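**Q** the following block contains a protein sequence and its predicted model.
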Amino acid sequence: MSSITTNSSGSTALSLPSIPAAHWLLRASVAAAFIHHGIDTFPSLAAGAGFMGLPLALWTLVAVLKVVGGVA
C-alpha cells in the first residue's frame, strides 16, 4: 500500500499575481465567440438546419440563443 506525503520544509510555492478582473478576459472572449458564431449562422439558416437534420424553427432558435447567450 502506498501513501502520499508532502514535504513543506524549505520549499516555496509558486504563486501567481492576483488580478481582480482577470475573469472578465475569459468571459469576454467566450462571449465574442458565441456572438460571432450566432450571427454567422443567420445567413444560411436553411442550409444549416438541413445539414444538422433539424427543423428550421429549432435551428433559428439555436442561432438566436447563441447571440443572446453571448450578450448575457
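**A** Received the coordinates, thanks. Numbering: from 1, shown residues only.

**Q** alpha carbons only for contacts and neighbour counts from here, please
**A** Will do.

**Q** secondary structure element for the residue most central in space within the chain, which one?
**A** Nearest to the mean C-alpha position of the chain, by C-alpha atoms, centre = their mean, lies residue 30 at 4.4 Å. In this assignment (DSSP states H and E), residue 30 forms part of helix 22-41.

**Q** structure two is appended below for comparative analysis:
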Amino acid sequence: MDEDSRRTYRRIALAFMGIGLSFLFVALLGIVFQFEFFNASPVRVAFLVLGIGGLLWWTVRDRAE
C-alpha cells in the first residue's frame, strides 16, 4: 500500500470513528435526559448499535494495519 492509499484509508477510518462517537454520544444523552425522540426503543437501540459498531470498527482497523 502506498502512502496516498494509507492517508485515504485513515481519513475514512477517522470519519467512521467520528460518526460512531457522535451516535454513541447522542444515544447516551437521549437515555440520560429521556428525550421524547428516544422514547421509541428501536431508535435508541439503533443509535447505540451504530455508535458501538463504529468504535469496534475503529479498533479492528488498527489491528488490520
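**A** Happy to help now that I have it. Note that the coordinates shown come from a computational prediction; the quantities given were computed from them, not determined experimentally.

**Q** so how far is residue 38 of the second structure from the equivalent of the residue nearest to the centre of the first structure over in the second structure?
**A** Aligning on TM-score structural alignment places residue 30 of the first structure opposite residue 12 in the second structure. Residue 12 of the second structure sits 29 Å away from residue 38 of the second structure, taking C-alpha to C-alpha, to the nearest Å as the criterion.

**Q** what is the neighbour count of residue 51 of the second structure?
**A** 25 (other C-alpha atoms under 10 Å).

**Q** that one contacts residue 26, correct?
**A** No: Residue 51 of the second structure lies out of contact with residue 26 (C-alpha atoms under 8 Å); the separation is 9.0 Å.

**Q** do you know how far whichever residue in the second structure pairs up with residue 40 of the first structure is from residue 5 of the second structure?
**A** The alignment partner of residue 40 of the first structure in the second structure, by TM-score structural alignment, is residue 22. Taking C-alpha to C-alpha as the measure, residue 22 of the second structure falls 26 Å from residue 5 of the second structure.

**Q** same check, this time on residue 20 of the second structure
**A** 22 Å.

**Q** and these two? which has more neighbours close in?
**A** residue 20 (23 against 10).

**Q** so who does that one touch?
**A** 50-55 (C-alpha atoms under 8 Å, 6 or more residues apart in numbering).
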